[in-house]
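curious how this folds, go ahead:
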Amino acid sequence: MTRPDYSKPGRGSRFKMGGLGVCGRVGRGHPGRIPERGSMAEERRNGPTEEQGRERESRLARAYEREHEVVEELRALDEMKNAFLSALSHELRTPITAILGLARTIENDHGRLSPDEVREFMRRIASKASKLDRLLNDLLDLDRLRHGMLAPARRLGNIADLVRHVTDELDTPDRERIRLDVEDVPIAIDHMQTERIIENLVINALTHTPPGSPVWISACEEGGGVLLTVEDAGPGIPADLRTAIFEPFRQAGIKPHAPGVGIGLSLVARFAESHGGRAWVEDREGGGARFRVFLPSGPAETP
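As a prediction, this is how the structure comes out:
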């Protein structure tokens, strides 16, 4: 019996490759061929239809638009980061420079300084150190809030006492600009976070308003909680920035190198949210801004 010669591959023949039989060619009707179907087969035979071409162009246009949006977002974040680092370096350098200058004056000239002058220099050193401490606490608290590590520890207290305590402890000559109108409202809230809310709102108002202009603070009971309000007679906040101003490292309509790094109002909003409340800003009648924070009461923790 004559054996067929497989050494010359031809149509439908087989040839040896590494000891295995491999098909040399698969015909159109061969069962091993994967058939094309639907629009792929039609496009292969006739080319893309007009509708398919428009759809492809639309997909490409959307992809390009999305890529452009991402690039703009990254550019905005980079600008925000650079502005924050610049402001942070300024906010750190200024009090450190003052502390060093005052400390060296006391060290080198203590024999010529009167006791009253020494006390005044020490008071100014403590004030600058408190500013640094507040800035670092803001940065730490912002990071803790982002990681869910600062749940409110509610204790029963009087909101009027908290407001008066914060304003009395402010170490600034601008404290004389503050006008209080607070009601006695018993409420279960986190005292530390509420004091930080009040402090950051008041410092923001004192910092970004004309010297000598008043800052009004009020507190009243509302809807099962307390409504805190801080008003000023400054330039106000543009309507399109009243949400962005509560984002980290954002300052709305403020000139470059203005005091602050854009953390205080972000903490105000996040502390309010941790209580189940909210913070917002609106126009004040007669000009200026009105910042408001609603804090609902909750069950007080047992000591």
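
for the rest of this, base every contact and every neighbour count on C-alpha atoms.
Noted.

which stretches in the protein count as strands?
14-17, 20-23, 155-158, 178-182, 186-189, 215-222, 225-232, 278-283, 289-296 (DSSP state E).

buried residues of the first one, list them for me.
The reference is to strand 14-17. The neighbour-count check on strand 14-17 (16 or more other Cα atoms under 10 Å) flags Arg14, Phe15 as buried.

name the helices or strands packed onto that strand?
If contacts are counted by 3 or more Cα pairs under 8 Å, 6 or more residues apart in numbering; DSSP states H and E, strand 14-17 sits against strand 20-23.

just to revisit the earlier point, which stretch among the strands of the chain comes nearest Asp78?
Ranking the strands of the chain by proximity to Asp78 (Cα to Cα) places strand 278-283 first, at 26.3 Å.

report the angle between the axes of the closest one and strand 289-296?
Here strand 278-283 runs at an angle of 160 degrees relative to strand 289-296 (axes from the mean of the first three to the mean of the last three Cα atoms, to 10 degrees).

got a list of what the residue positioned nearest the centre of the chain touches?
Most central in the chain under Cα atoms, centre = their mean is Pro248, positioned 3.0 Å from the mean C-alpha point. Neighbour list for Pro248: Gly262, Ile263, Leu265, Ser266 [criterion: Cα atoms under 8 Å, 6 or more residues apart in numbering].

please report how far the residue lying closest to the first one once chain neighbours are set aside lies from Arg123.
Taking Cα to Cα, 6 or more residues apart in numbering as the measure, Gly262 lies nearest to Phe249, with 4.0 Å between them; neighbours along the chain are not counted. The span separating Phe249 from Arg123 equals 30 Å under the rule Cα to Cα, to the nearest Å.

count the residues that sit near His257.
Number of residues near His257 (other Cα atoms under 10 Å) recorded here: 13.

wait, it touches Ala87, no?
Yes - counting by Cα atoms under 8 Å, His257 touches Ala87, with 6.4 Å between them.

okay, the strands of the chain in a markdown table with distance to Arg54 next?
Formatted as a markdown table, those follow (distance: least, Cα to Cα, whole Å):
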| stretch | distance to Arg54 |
| --- | --- |
| strand 14-17 | 46 |
| strand 20-23 | 41 |
| strand 155-158 | 64 |
| strand 178-182 | 64 |
| strand 186-189 | 59 |
| strand 215-222 | 57 |
| strand 225-232 | 55 |
| strand 278-283 | 46 |
| strand 289-296 | 51 |
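
to compare against the first, here's the next sequence to fold:
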Amino acid sequence: MSSQREIPTKPHDFQGDIDTIGRIDAVSTILDVVCRTTGMGFAAVARVTEERWIACQVLDNIDFGLGPGGELKVESTICHEIRQNREAVVISNVADDPVYCSHHTPLAYGFQSYISMPIMLKDKTFFGTLCAIDPRPARLNNPETIGMFKLFAELIAAHIETDRQLRTSQAALVQERQLSELREQFIAVLGHDLRNPVASVDSGARLLSRQPLNDKGRQILAMMQGSVTRMSGLIDNVLDFARARLGNGLDLVLEGAKPLRPVLEQVVNELASVDPSREIMARFDFDADRAIAVDHVRIAQLFSNLLGNALTHGEPGAPVRVGAGTEGDAFVLWVANAGTPIPPATLDDLFRPFFRGKARPSQQGLGLGLYIASEIAKAHGGTLVATSDTDETRFTFRMPLEAKRGQTAVRPLG
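All right, here's what the predicted structure looks like:
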């Protein structure tokens, strides 16, 4: 027995479907069970469309001559009719069958027994058929055989759905990863390229501050310096975000010999100069010459992000309170402001990148400040937590004075 009506193979057109069936380990077992149970010599899972009949997987014990990727003229097959009416066809003996005894397909391919069950996907899409043929008659038209074929066709359909969902998820994951890498590389380049013009504006502002200016000039200069401070903070946050997400981490330079209090006081003075109308109440409960082994630049960045956030979101007429000191074997830094409480459900999201909550229209930012502050806290082996109620919203950084640092590059200074 041979498939003399086979047409030139073009498996690449449906290679995805052939590969899908090939990945389903159960199919080879199903075809073997079909042949052993019915006594038939050829069984296949076929992809059937309006124009094509393509074998996806085959068990051929009768030299039919068709393998995976092999193709028959769809009009010459009974599967073509099954695709149209979505009903199984069962023929125990072609010679005795009143419908198919003179049908062109058995005559063309020389079989006497035939069974084909449609493979239907969840969305009612017709994929193809699970079919079997043999040159001898076979006992097929019984509930057991028909039920077995129906069960196997449903099982194959379920595997196809699962495989497609998995492939779609994997493709989406790869695309998202590529977009994420591109986005983060763009952020890194953008942040780097912004430094030069901001540095130029800062240098110009410093030169102007040494010149005699009238009140209007001093006011404009203060606005320029405030804008430079905000822009520098944004650029630092963007670059640190890119470093963290691209896998380089935050680089700590521990300065255990220099006092920390002047660094915190400088942050307060810088932000107070940006908006002199806002009151900042600072209390630092440790000696001015007390040295604590931290990265001064990073701690200043963390503090600046927290204080800037409090000034932005706090009640405009109420002071922002800040404090720092040692509690037992820990260093603690906190910032508190009055204002509308943060909902409990939102507190968990505050330290996610690009999370801005419900800001007022005049409030601007990328939503990276708290994320970067949290990463700096982790890099120092510490924690950053937020609490909020009707009295105040408070961010507290707590760091063991003697502890292992986080998974970050740490370089002691000196």
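
still on that earlier bit, which of Phe249 and Arg123 of the first structure has more neighbours?
Each of Phe249 of the first structure and Arg123 has its neighbours counted (other Cα under 10 Å); Phe249 has more, 21 against 13.

give the aligned equivalent of that one in the second structure.
Under the alignment by TM-score structural alignment, Phe249 of the first structure pairs with Phe354 in the second structure.

and that match, what does it touch?
Per Cα under 8 Å, 6+ apart, neighbours of Phe354 of the second structure: Leu366, Gly367, Leu368.

which of those residues remain contacts when I look at the first structure?
Retained contacts for the contacts of Phe354 of the second structure in the first structure, judged by both residues aligned by TM-score structural alignment, their matches' Cα atoms under 8 Å, are Leu366, Gly367, Leu368.

which position in the first structure aligns with the last one?
Meaning Leu368 of the second structure. In the first structure, the residue paired with Leu368 of the second structure according to TM-score structural alignment is Ile263.

so that match touches Asp141, yeah?
No - in this structure, Ile263 of the first structure is not within contact of Asp141 by Cα under 8 Å, at 9.9 Å.

more neighbours: these two, which one.
Using other Cα under 10 Å as the criterion, Ile263 of the first structure and Asp141 rank with Ile263 on top: 22 against 19.

which residues touch that one?
Contacts for Ile263 of the first structure (Cα under 8 Å, 6+ apart) come out as Asp138, Leu139, Leu142, Glu247, Pro248, Phe249, Arg250.

could you do Phe286 of the second structure as well?
So Phe286 of the second structure contacts Arg261, Ala324, Gly325, Thr326 (Cα under 8 Å, 6+ apart).

could you rerun that using 6 Å?
Residues near Phe286 of the second structure by Cα atoms under 6 Å, 6 or more residues apart in numbering: Gly325.

with the one 5 residues further on instead?
With contact set as Cα under 6 Å, 6+ apart, Ala291 of the second structure has these partners: Gly256, Ala257, Lys258, Pro259, Leu260.

cool, Gly256 of the second structure as well?
Applying Cα under 6 Å, 6+ apart to Gly256 of the second structure gives the contacts Ala291, Ile292, Ala293.

trace the second one over to the first structure, please.
Spelled out, it's Ile292 of the second structure. Checking TM-score structural alignment: Ile292 of the second structure goes with Ile187.

Gly157 of the first structure versus that match, what's the distance?
6 Å.

those two: which is more packed in?
Neighbours per residue, other Cα under 10 Å: of Ile187 of the first structure and Gly157, the larger number sits with Ile187, 22 against 17.

which residues sit in contact with that one?
Residues near Ile187 of the first structure by Cα under 6 Å, 6+ apart: Leu156, Gly157, Ser297.

now with 8 Å, please.
So Ile187 of the first structure contacts Arg155, Leu156, Gly157, Asn158, Ile159, Gly225, Val226, Ser297, Gly298 (Cα under 8 Å, 6+ apart).

still touching in the second structure? Go through those residues.
With both residues aligned by TM-score structural alignment, their matches' Cα under 8 Å, the contacts of the contacts of Ile187 of the first structure that the second structure also has are Arg155, Leu156, Gly157, Asn158, Ile159, Ser297.

from those, pick the one nearest Val230 of the first structure.
Val230 of the first structure has its nearest neighbour among those in Ile159, at 14.1 Å by Cα to Cα.

can you get me a residue count around the closest one?
Ile159 of the first structure is flanked by 26 other residues according to other Cα under 10 Å.

before we move on, the earlier item: just the ones of the contacts of Phe354 of the second structure in helices?
When helices are assigned by DSSP state H, not one member of those lies inside them.

got the residues you listed as CSV, with distance to Val27 of the second structure columns?
Below are these laid out as CSV (distance: Cα to Cα, whole Å):
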residue, distance to Val27 of the second structure
Leu366, 52
Gly367, 51
Leu368, 51
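
list just the nearest of those residues to Asp251 of the second structure.
Taking Cα to Cα as the measure, Asp251 of the second structure lies nearest Leu368 of the contacts of Phe354 of the second structure, at 17.7 Å.

how near is the closest one to Val48 of the second structure?
Taking Cα to Cα as the measure, Leu368 of the second structure falls 53 Å from Val48 of the second structure.

before we move on, what about Asp389 of the second structure?
For Asp389 of the second structure, the distance to Val48 of the second structure - Cα to Cα - is 65 Å.

more crowded one of those two?
Neighbours per residue, other Cα under 10 Å: of Asp389 of the second structure and Val48, the larger number sits with Val48, 22 against 14.

residues contacting the spatially closest residue to that one that is not a sequence neighbour?
With Cα to Cα, 6+ apart as the criterion, Val48 of the second structure has its nearest non-adjacent residue at 4.5 Å, and that residue is Gly128. Applying Cα under 8 Å, 6+ apart, we find Gly128 of the second structure in contact with Val45, Ala46, Arg47, Val48, Thr49, Cys79, Arg83, Pro118, Ile119, Met120.

will you turn those into TSV that also has distance to Gly226 of the second structure and secondary structure?
Shown next, in TSV, are the contacts of Gly128 of the second structure (distance: Cα to Cα, whole Å; DSSP: H, G, I helix; E, B strand; the rest coil):
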residue	distance to Gly226 of the second structure	secondary structure
Val45	71	strand
Ala46	71	strand
Arg47	68	strand
Val48	69	strand
Thr49	68	coil
Cys79	76	helix
Arg83	72	helix
Pro118	72	strand
Ile119	69	strand
Met120	66	strand
